[in-house]
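A.B. asks: sequence unavailable; structure follows:
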């Protein structure tokens, strides 16, 4: 195994030192919660009787005997959303696997799962980010019966996996294994889909043609096939060792998928205090795990949402990471994958080219991953192998020696780019992130006048009126967590891409999100502090010259410093974003939310002293 890269080692050490106090306190709490016997043994007889009253007779006898482990199932199943529909059958498989070991499994609880693809551009999108913390809370409620020795977590998509993991880490004394559903089979190519969307934005095709194209793209059970947040989640669960190896991208409804689900249940039982090697998830996930996750995200050009989600997950384990850590690692981590929107391939093609096993093997060989990081199966080396069925039985074999398609997946010594897919931008407009892996080098630097908007619909309307046929940088503000829940702004992608295609220099600067589908237009997103908290974007005016430099990491408005300092920030009425479609129920999340770089958390803030305090004027805005 290669020696650990010096930069990776240094940044890990920096995180460890920064987290010393909070991590120590976290570990003390989970150690206090550990029991060496079945956890349900601590329940009084009345409590225990309630806990197994509805169990089948055989399970009831096992649960009464207090000798075997009991496995919790926490699931994001619903049958509306393609990524979650396959999870319907998993509890039966998990229970059968547990019974074969003489143990039991119970469906502990469900968590909500919403799809950003359904809510894009709709009021419901303003609940999307907060659904992550809601899922963490729902996970805690599911496990609060204190009857379980380990848990398996069934989830896939954007906020679901981060929320489940935050919840799991709050029960860090329990072992945890994550079980995905896998991607749907390939439909219309992502490249063709993007072209169709642009034609619709230009008015060259009708809604019937667009709907047919979208239906051919999203056509069956399973996760969407582009490399957005959902599939970035699955890549990160692999490299953090929370899956059984090679689980991420196996299609649903296949014998291999079912075999992996059963194997995950058995592994969770083996990892209990009553099993072969006790592996509480709060000890397993440490500073090395978090650095490994960042490295994998950078090496694959993964979702920008994880510049918030990984920070929030780390906080839940008492670990403090920030965007400087992402940026420092990005300087030395090569881009090894091109999957849409970073390329034309989908995740099925990525998987066929070698997938996560090949990628992890390459990163380990380059010394860019902590090989000694703990996983549910033991070591990260296990994840440089792929699962298969040998004579009907689940087995693993070493990752392919060579990529099946070097246009999709490359070895570490022949990368697509020498640095990672995400970068930090900073300057007098604040701090932001940019997904450079999807942006061609000739478009990564834009210097142009600002056009200021307060929501994405204003941009779409200006485009239709023909007012954007010029060089400009669109500044979309009052889109942060405290303003309106930080929605994704995907309505912007087609018109801005059209304008870029016409030869104009265009870019986006916003305190909102673009997510894993961030495309070919340069976008400085998650600008912190956000405009509603007196952030710099509230001072930008139409015509201000802005420089966005994705190469040097510069994000500046180019005006006289004295004039800039003297400006009064704009204030707008955002009360319309605080009611309707359930948004009024989430006012506590908005008011408590910290900044994007702090993970946009609305929970855990007091416990880990994570605070972001706006001025009194901004508080008045939020409460208006």
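C.D. replies: Arrived safely. This is a predicted model, so every value here is computed, not measured.

A.B. asks: use CA for all of it now, contacts and neighbours both
C.D. replies: OK.

A.B. asks: what about the helices in the stretch 301-450 of the chain?
C.D. replies: With DSSP state H, counting those that start in this stretch as the criterion, the stretch 301-450 of the chain has helices at 306-316, 323-330, 347-352, 355-365.

A.B. asks: ok, now the stretch 101-250 of the chain?
C.D. replies: Ranges of helices in the stretch 101-250 of the chain, per DSSP H, counting those that start in this stretch, are 116-119, 128-143, 160-170, 190-201, 207-217, 229-239.

A.B. asks: want to throw these into TSV with distance to residue 555 and mean neighbour count?
C.D. replies: Converted to TSV, those look like this (distance: least, Cα to Cα, whole Å; neighbours: other Cα atoms under 10 Å):
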stretch	distance to residue 555	mean neighbour count
helix 116-119	28	15
helix 128-143	25	23
helix 160-170	29	27
helix 190-201	28	18
helix 207-217	35	14
helix 229-239	25	26
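
A.B. asks: between those helices, which one is closest to residue 28.
C.D. replies: Nearest of the helices of the stretch 101-250 of the chain to residue 28, taken as Cα to Cα: helix 160-170 at 12.5 Å.

A.B. asks: the closest one to helix 306-316, inter-axis angle?
C.D. replies: With axes from the mean of the first three to the mean of the last three Cα atoms, to 10 degrees applied, the angle from helix 160-170 to helix 306-316 works out at 10 degrees.

A.B. asks: and helix 160-170, how far from the chain's centre?
C.D. replies: Offset of helix 160-170 from its chain centre (Cα atoms, centre = their mean, to the nearest Å): 11 Å.

A.B. asks: for that helix, packing partners?
C.D. replies: helix 128-143, helix 281-284, helix 306-316 (3 or more Cα pairs under 8 Å, 6 or more residues apart in numbering; DSSP states H and E).

A.B. asks: can you do 7 Å?
C.D. replies: On a contact count with 3 or more Cα pairs under 7 Å, 6 or more residues apart in numbering; DSSP states H and E, helix 160-170 meets helix 128-143, helix 306-316.

A.B. asks: this is the other structure I want to compare:
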């Protein structure tokens, strides 16, 4: 199936987009007005004083200084999230050298404007440090702004991939919306131990049937080299969304770090961003590129691929950074008409390498466009045919250059990626739940349909450790709904709750009907366990989930969108919400984030410490 620029846009997508535009009109106009005030000053360094320029150029080699001191050629600001503990970011170590050399070949310069923190959720899962994870997004945004604040750059290249890092970089870049910006990925690691096998070992370990040595061997076989982890969690969802927003070169997301094409694509990104500056005839600032249609395209890409639930938080904050207001109702209505086109773990057994081999992000984008399920008429960093320019795959030519080729009409593996005429499901991967427990998100695509309705007694826990302890004591061999509270952003920073995933999974494998309801988050990697996540308002803010007591019958119904405690209305009205402990949170740097916990907005408002008005 090929793209058709004339395909009519689906009416629900049109309606939701228009509603977002109307809701955002005042804020968006203010943002664009501010962007306009920042542009039109020619090469940025030309406005710096001689002392400013001398400081900015002092450490550069003599050849680069000649170009920098002329202050007439564009200068690229590199914002990097490199560190060598994140496997996904380790390949970035040598990117700045390559980018500088490539920029010089095109008569320009490039400098590392700054670095941003980049923590690994895989390392901090179940540890106190995970309570900094969500807040790190806003720190990254601020660090990006600090890096670009020198006002010495005409374009930005962002080097980042993983969970909070891409949203943080994007929020920071949007604060400098007058600059053209391209994100450069580094690609996934090769396939190792399959996600299904890894999950099986985790469950056996939770049951006491596998040793720690066996578990470590399995984990090390799964996470084994440089590159992004290969399951379709937040990091790889980031890459899908950036492709759908036109912020990558087309098809750049999942080319391996060691593939020669990877280096050529990096060179091509440098060349391309220089073609988008104010000095060019094709100026494309990121603040204009990211608009209501672009944001809707990102949400649609998330839904069509069953991506991470974290983006029901992060992309609300990203949109707000561009003066655009979206909410969970928008996600839910779009999900009702966007088909599920992929089965990638935890929504299936395949990994992102299999996804890329079967067609990858450009295949999904092409299929959605062909059915009028995405906005084609948007500005992107590549080409002049809107999003239709992002439906071809990059290949390496014999002379070491890159060209883009059309994909086959059909997926090469219909168990992983399907055409829009034959989807895995007629609706998207996420659902909005609501009822007397509040509003929540569930990743329906990761859960077998026979587990979409759970109605069982509640077991209430105030921590991951308490649930695991009850499991080990044999207290959870029953049908139940695990209600885990005080896990929202104001309570403890909203860490991801993966510690008990194997526990709940093993109980389901034993034949028990189990579900999770929490004001925390899990990235959607809950696998087969039905999970109502991000329950809002959170319990620390007086949310009704804090009224649930052990034994209350709780229903989670994906079909009807209901999240309810079946308690007599009068009893429910009189019942008090549990109170958060007043004991100070300290250690692992958590005490430094007390101010963020006090002011952070609700998840449906982006869990933001930056946009709190």
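C.D. replies: Right, received. Where do you want to start? All figures in this text were calculated on a predicted structure; none of them were measured in a lab.

A.B. asks: any idea what the TM-score is?
C.D. replies: For these two chains in superposition, a TM-score of 0.98 is obtained (TM-score structural alignment, normalised by the length of structure 2); 605 aligned residues with a Cα RMSD of 0.8 Å.

A.B. asks: circling back: can I get the helices of the stretch 301-450 of structure 1 in a markdown table with distance to residue 452 of structure 1 and mean neighbour count?
C.D. replies: Formatted as a markdown table, those follow (distance: least, Cα to Cα, whole Å; neighbours: other Cα under 10 Å):
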| stretch | distance to residue 452 of structure 1 | mean neighbour count |
| --- | --- | --- |
| helix 306-316 | 25 | 25 |
| helix 323-330 | 26 | 20 |
| helix 347-352 | 36 | 20 |
| helix 355-365 | 41 | 24 |
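
A.B. asks: closest one to residue 566 of structure 1 among these?
C.D. replies: For those, distance to residue 566 of structure 1 was read as Cα to Cα. The smallest value, 28.9 Å, belongs to helix 323-330.

A.B. asks: that closest one aligns to what range in structure 2?
C.D. replies: Using TM-score structural alignment, helix 323-330 of structure 1 corresponds to residues 328-335 of structure 2.

A.B. asks: what of stretch 101-120 of structure 1?
C.D. replies: Aligned by TM-score structural alignment, stretch 101-120 of structure 1 falls on residues 106-125 of structure 2.

A.B. asks: ok, longest strand in structure 1?
C.D. replies: Longest strand in structure 1 by number of residues, with DSSP state E as the criterion: strand 445-453.

A.B. asks: can you give me how far that one is from the chain middle?
C.D. replies: 29 Å.

A.B. asks: which one of the helices and strands packed on helix 160-170 of structure 1 lies closest to residue 616 of structure 1?
C.D. replies: For residue 616 of structure 1, the closest of those is helix 128-143, at 23.2 Å, according to Cα to Cα.

A.B. asks: quick check: closest non-adjacent residue to the aligned residue in structure 1 for residue 68 of structure 2.
C.D. replies: Aligned counterpart of residue 68 of structure 2 in structure 1: residue 63 (TM-score structural alignment). Distances taken as Cα to Cα, 6 or more residues apart in numbering place residue 52 nearest to residue 63 of structure 1, at 7.0 Å, with adjacent residues excluded.

A.B. asks: if we can go back for a sec, out of the helices of the stretch 101-250 of structure 1, which is closest to residue 334 of structure 1?
C.D. replies: That would be helix 229-239 among these, by Cα to Cα, at 16.1 Å.

A.B. asks: in structure 2, what range does the closest one match?
C.D. replies: The aligned range for helix 229-239 of structure 1 is 234-244, by TM-score structural alignment.

A.B. asks: likewise for stretch 583-603 of structure 1?
C.D. replies: Using TM-score structural alignment, stretch 583-603 of structure 1 lines up with residues 590-610 of structure 2.

A.B. asks: give me the residues contacting the matching stretch.
C.D. replies: The contact list for stretch 590-610 of structure 2 (Cα atoms under 7 Å, 6 or more residues apart in numbering) reads 132, 138, 313-314, 316-317, 327-328, 489-491, 493, 534, 585, 612.

A.B. asks: and it, how far apart are its ends?
C.D. replies: By Cα to Cα, to the nearest Å, the extent of stretch 590-610 of structure 2 from end to end equals 18 Å.

A.B. asks: for it, buried residues please.
C.D. replies: Neighbour counts using 16 or more other Cα atoms under 10 Å place 590, 593-594, 596-597, 599-610 of stretch 590-610 of structure 2 among the buried residues.

A.B. asks: so residue 538 of structure 1 makes contact with residue 531?
C.D. replies: Yes - here residue 538 of structure 1 reaches residue 531: they are 4.9 Å apart, a contact under Cα atoms under 7 Å.

A.B. asks: tell me how far the residue mapped onto residue 209 of structure 2 from structure 1 lies from residue 211 of structure 1.
C.D. replies: Counting by TM-score structural alignment, residue 209 of structure 2 lines up with residue 204 in structure 1. Residue 204 of structure 1 sits 14 Å away from residue 211 of structure 1, going by Cα to Cα.

A.B. asks: follow-up on the earlier one: and the contacts of stretch 590-610 of structure 2, which is closest to residue 239 of structure 2?
C.D. replies: Within the contacts of stretch 590-610 of structure 2, proximity to residue 239 of structure 2 (Cα to Cα) peaks at residue 314, which comes in at 13.5 Å.

A.B. asks: isn't that closest one right up against residue 167?
C.D. replies: Yes - using Cα under 7 Å, residue 314 of structure 2 is in contact with residue 167, at 6.2 Å.

A.B. asks: all strands for structure 1, in order.
C.D. replies: So, for structure 1 - with DSSP E - the strands run 70-75, 104-110, 150-154, 176-179, 385-390, 393-398, 422-427, 430-435, 445-453, 472-476, 506-510, 523-528, 545-549, 554-557.

A.B. asks: what's the mean distance for the fourth one versus structure 2?
C.D. replies: When structure 2 is overlaid, strand 176-179 of structure 1 sits 0.4 Å from its aligned residues on average, using mean Cα distance after the TM-score superposition for structure 1.

A.B. asks: other SSEs contacting that strand?
C.D. replies: strand 150-154, helix 255-270.

A.B. asks: now swap in the first one and tell me
C.D. replies: With contacts defined as 3+ Cα pairs under 7 Å, 6+ apart, the packing partners of strand 70-75 of structure 1 are strand 104-110, strand 150-154.
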